[in-house]
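> Sequence and predicted structure, then a few things I'm wondering about:
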Amino acid sequence: APPAVATPAPSPPAGPVPPATPGAAVFRPGQWQWPTQGQVVSRYAEGDKARQGIAIAGTAGQPVRAAAAGTVVYSGAGLVGYGELIIIKHDDEWLSAYGHNRRRLVAEGATVSAGQQIAELGRTGTSRDMLHFEIRRNGRPVDPLPLLPAR
């Protein structure tokens, strides 16, 4: 019998590679930045309305930084349970939220870069100095820890 011949796998069609969606690379695991220094004292719990993000303990006044570039879509204290809150829109899918600040340093409509200081850590609405940090995709909270760099 003649020897079996392996059939080569089909090649992908030739042609230009479609360009990446602007900003898409920011949202791979490890591409977000930590918003502040400190120990994670509360973790995300799927489906738990009280744990839709993480809490990072810190010292009053320490910098809170944008985890990724974007536009500030909310800067205020009108959402119950978040104290002084900043929400940044990164693209049509992704938002990040920073709650319990002592002082907000950016206004709605401001464009911020990744790592830019946006607030001072505080305790508005909590019993200790801490930052409440959320990442949301299509309006739904996701666990920020797999997206943040290991430390």
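Perfect, I can see it now.

> from here on, contacts and neighbour counts on C-alpha atoms
Will do.

> Residue 25 - that's part of a helix, no?
Yes - when DSSP: H, G, I helix; E, B strand; the rest coil is applied, residue 25 is found to be in a helix.

> For it, which residues are in contact?
Under the criterion of CA atoms under 8 Å, 6 or more residues apart in numbering, the neighbours of residue 25 are residue 31.

> Next one: it from residue 69, what distance?
12 Å (CA to CA, to the nearest Å).

> Ok, residue 51 next?
The gap separating residue 51 from residue 69 is 24 Å, by CA to CA.

> and what of residue 129?
The spacing between residue 129 and residue 69, counted by CA to CA, is 25 Å.

> Please apply the same query to residue 122.
Distance, residue 122 to residue 69, by CA to CA: 22 Å.

> These two: which is more packed in?
Neighbour comparison, residue 122 and residue 69: the larger count goes to residue 122, with 28 against 19 (by other CA atoms under 10 Å).

> What strand or helix carries residue 55?
Using DSSP states H and E, the secondary-structure element containing residue 55 is strand 54-57.

> tally of neighbours for residue 138?
By other CA under 10 Å, the residues close to residue 138 number 11.

> Run a quick check on it versus residue 93, I expect a contact.
Yes - applying CA atoms under 8 Å as the test, residue 138 and residue 93 come out as touching, 4.8 Å apart.

> Could you report the separation of residue 123 from residue 62?
From residue 123 across to residue 62, the span is 12 Å (CA to CA).

> Looking at those two, which is more packed in?
More neighbours sit around residue 123 than around the other of residue 123 and residue 62, counting by other CA under 10 Å; the figures are 23 against 19.

> Take this one as well and set it beside the first:
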Amino acid sequence: MVVTLAAVLLFSGCNTPALYHDDIYNPPVYWGQHVVRPGETLYSIAWRYGRDYRELGSANGIHAPWTLKVGQVLRLDRRGTVTASATQSVSSRPAPRPTKPRVSAPRPTPTAATKPTVVKPPAKNTPPVKQSQTVARIDWHWPHVGTVLAGYSSSGKVNKGLDIAGQPGDAIKAAANGNVVYAGNGLLGYGNLIIVNHNEHFLSAYAHNRKILVREGEDVKAGQVIAELGSSGAERPMLHFEIRKNGNPVDPAHYLPPRQ
């Protein structure tokens, strides 16, 4: 069943006024389908439904570089897509013929001339590679210097990020090094939105911009100006900033440095 407009409005992740300010925390969506529209990326679609882009791509047989086509139908459940032709081709294959078991020749008893090679174990002083060492540390920075109007909250009055005050045209900066994976206004309630991919686990988002200054696919550096603050999709000029880990909103205050 295709996701209805009402479901899209409910799970878009922002408010009109913002759904990221809500009385009920919206869980990830694992039902229905999504038809890819012009301008959408796997990252923005996963963001809309509260999903990790890698998990959503895997469920639909999509892999890096996560390319989509307009009109492509994405399943939102967790099961992989199996086509009827693929199922038929598997079921129509003839059963393999039974094979006779092999009889191994007896191994010769090792002699002085045929002494087996001794493999030395690795040195004990070689430290194992920890999983945490395979992911580069992210050096987070504040995306704007304004006053925090509303902090992160996953209960009560839900806020999936930080609302930061500012004046129209103020510089919005990348919070860390990364790659722009979405730049547009296709997510209801976020206005002009930028999503930056920092590594395989973390994404950050910058909403309500007056003007977007970067393009999808562009690499950005921490502190680089990527947008102008605005009020698109909001009732007042501000920046709504989010950090998501494996598709889930997390409190940016736990990652950003203390204010000076």
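On my side now, so go ahead. Given the structure is predicted, the values throughout are model-derived calculations rather than measurements.

> What would you report as the TM-score here?
Between these two chains, after superposing, the TM-score reads 0.83 (TM-score structural alignment, normalised by the length of the first structure); 134 aligned residues with a CA RMSD of 1.7 Å.

> circling back to that earlier point, how about the strand holding residue 55 of the first structure, which residues of the second structure does it hit?
Taking TM-score structural alignment as the measure, the second structure aligns residues 162-165 with strand 54-57 of the first structure.

> So what touches that stretch?
Applying CA under 8 Å, 6+ apart, the set of residues contacting stretch 162-165 of the second structure from outside is 144, 146-152, 237-242, 252.

> most surrounded residue in those?
Comparing those by number of neighbours (other CA under 10 Å), residue 239 comes first, having 32 neighbours.

> Tell me which helix or strand that one sits in.
Secondary structure here is read from DSSP H and E; on that basis residue 239 of the second structure sits in strand 238-245.

> Can you name every helix or strand that that strand contacts?
With contacts defined as 3 or more CA pairs under 8 Å, 6 or more residues apart in numbering; DSSP states H and E, the packing partners of strand 238-245 of the second structure are strand 162-165, strand 202-212, strand 248-250.

> and the first one, how far from the first structure on average?
By mean CA distance after the TM-score superposition for the first structure, the fitted strand 162-165 of the second structure averages 0.3 Å away from its aligned residues in the first structure.

> right, and the helix or strand after that strand?
Proceeding C-terminally, strand 162-165 of the second structure gives way to strand 171-173 as the next helix or strand, assigned by DSSP H and E.

> What's the average distance for that next one when superposed on the first structure?
Mean deviation for strand 171-173 of the second structure: 0.5 Å (mean CA distance after the TM-score superposition for the first structure).

> Give me the aligned partner of residue 115 of the first structure over in the second structure.
Residue mapping for residue 115 of the first structure onto the second structure gives residue 223, with TM-score structural alignment as the criterion.

> Give me the secondary structure label for its match.
When classified by three-state DSSP, residue 223 of the second structure comes out as coil.

> Kindly report the same for residue 47 of the second structure.
Residue 47 of the second structure carries the three-state label helix when classified by three-state DSSP.

> Repeat that for residue 89 of the second structure.
The local conformation at residue 89 of the second structure, judged by three-state DSSP, is helix.

> ok, residue 126 of the first structure - contacts?
With CA under 8 Å, 6+ apart as the criterion, the residues that contact residue 126 of the first structure are residue 100.

> Just confirm it is within a helix.
No - counting by three-state DSSP, residue 126 of the first structure is not found in a helix; it is coil.

> rewinding a little: so which bit of the first structure is the strand holding residue 239 of the second structure matched to?
Strand 238-245 of the second structure maps onto residues 130-137 of the first structure, going by TM-score structural alignment.

> Show me the contact partners of that stretch.
When contacts are taken as CA under 8 Å, 6+ apart, the neighbours of stretch 130-137 of the first structure outside the stretch itself are 35-36, 52-60, 64, 82, 93-101, 121-123, 141-144.

> Number of residues surrounding the aligned partner of residue 91 of the first structure in the second structure?
Residue 91 of the first structure maps onto residue 199 of the second structure when the alignment is built from TM-score structural alignment. Burial measure for residue 199 of the second structure: 15 neighbouring residues, criterion other CA under 10 Å.

> For the residue nearest to residue 199 of the second structure when sequence neighbours are not counted, which residues are in contact?
Using CA to CA, 6 or more residues apart in numbering and skipping the chain neighbours, the partner closest in space to residue 199 of the second structure is residue 178 (7.4 Å). For residue 178 of the second structure, the contacting residues are 196-199, 219-222, taking CA under 8 Å, 6+ apart as the criterion.

> could I get the residues you listed as TSV with distance to residue 75 of the second structure and secondary structure?
TSV is the format used below for those (distance: CA to CA, whole Å; DSSP: H, G, I helix; E, B strand; the rest coil):
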residue	distance to residue 75 of the second structure	secondary structure
196	24	strand
197	23	strand
198	26	coil
199	25	coil
219	30	strand
220	32	strand
221	34	coil
222	35	coil
